[in-house]
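In: Structure of the sequence below:
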Amino acid sequence: MAWQVWALASAVFTAMTAVLARAGSAGADTDAAAFLRSMVIVAALGALCLATGQWQGLRALSGRNLGYLSLSGLATAGSWACYFRALKVGGAAQVATLNKLSIVLVAVFGATLLGERLSGVNWLGVGLVVVGAYLLTWRG
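Out: Okay, here's the model as predicted:
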């Protein structure tokens, strides 16, 4: 399948996570809720690796892979800890909207740290995401 199909499927699952996490963490400790969610993810992805025969791919990871993936995991943990705290007091639509400002940060980090080149139209899109996030969270 094309990457666009996988990316859109990811967007659907991401949207579902915001609503389900908000409902599931109501009245719960945010760190405990994020921990349970993480354990479900580990089990589901482990089962997927076993089912698809990709478990042996772990042996092929280099030290560099392990380092960056470990840092990515720590960043994910930080993201989820903050996300669940925000969901405890904010609406799912508003929290998810501000969370998606990560799109803007990925563009900036990709350009500055990874040397990725974005065109003028791409940067216009980044700006429109900022405007859209503002409009979606504005209480007018």
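
In: Every contact and neighbour count from this point should use C-alpha atoms.
Out: Will do.

In: For the longest helix along the chain, name the packing helices and strands.
Out: Longest helix in the chain, counting residues (DSSP state H): helix 63-89. Contacts defined by 3 or more CA pairs under 8 Å, 6 or more residues apart in numbering; DSSP states H and E place helix 63-89 against helix 3-24, helix 30-52, helix 92-99.

In: want to put them side by side, so please do this one too:
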Amino acid sequence: MEKWKLLAIISMVFAGLTSVIAKAGLKNVSGDTGLAVRTTFVFLFVWSNIFIFKATKDFAYLRPKDILLLGISALTTSLSWIFYYRAMKIGEVSKVALIDKASIVITLLLSALFLNEQITWKTITGGSLIVIGLLVLTTK
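Out: A predicted model of the protein is given here:
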């Protein structure tokens, strides 16, 4: 198995755990408070990872454009998390996570437009099946 696939599968497992554990942690607090606590831990874990794996040398390679793009990505991540946690607080985590993960369809379109990644019949079929699955599981 290619390394990127293994890493993506590990990410998938942890992402699935994250939603269920977070929903349980939101029992007594607002989505915003829960997100603030979670983000504090994420911040600490990510910086620990940088030092443990001696990745601090990478900072020398950052260009202003890279910092700008990563900053914009942080903004979109923050907005996504804020709305995700608010939705999880009041909705069923299984349905909220399902809708959130359908963002892959947006990713497929944007990666083709801005990163020149290929859209193939497989991409179109898979994206369509995701949308169909989303509609089947979330509509009455």
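
In: still on that earlier bit, among the helices and strands packed on helix 63-89 of structure 1, which is the most enclosed?
Out: helix 92-99 (a mean of 18; mean count of other CA atoms under 10 Å).

In: Just give me the mean distance for whatever helix or strand comes next after it relative to structure 2.
Out: Downstream of helix 92-99 of structure 1, the first helix or strand assigned by DSSP states H and E is helix 102-113. Once fitted to structure 2, helix 102-113 of structure 1 is off its aligned match by 0.8 Å on average (mean CA distance after the TM-score superposition for structure 1).

In: how big's the offset between the longest helix of structure 1 and structure 2?
Out: Looks like 0.5 Å for helix 63-89 of structure 1 (mean CA distance after the TM-score superposition for structure 1).

In: how about TSV for the helices and strands packed on helix 63-89 of structure 1, with distance to residue 79 of structure 1 added?
Out: Shown next, in TSV, are those (distance: least, CA to CA, whole Å):
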stretch	distance to residue 79 of structure 1
helix 3-24	13
helix 30-52	10
helix 92-99	9
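
In: and of the ones you listed, who's closest to residue 78 of structure 1?
Out: Ranking those by proximity to residue 78 of structure 1 (CA to CA) places helix 30-52 first, at 10.3 Å.

In: okay, the angle between the longest helix of structure 1 and helix 3-24?
Out: 40 degrees (axes from the mean of the first three to the mean of the last three CA atoms, to 10 degrees).

In: Just tell me the aligned range of helix 63-89 of structure 1 in structure 2.
Out: Using TM-score structural alignment, helix 63-89 of structure 1 corresponds to residues 64-90 of structure 2.

In: Kindly report the same for stretch 32-43 of structure 1.
Out: Residue span in structure 2 matched to stretch 32-43 of structure 1, by TM-score structural alignment: 33-44.

In: and that stretch, how far from structure 1 on average?
Out: Looks like 0.8 Å for stretch 33-44 of structure 2 (mean CA distance after the TM-score superposition for structure 1).
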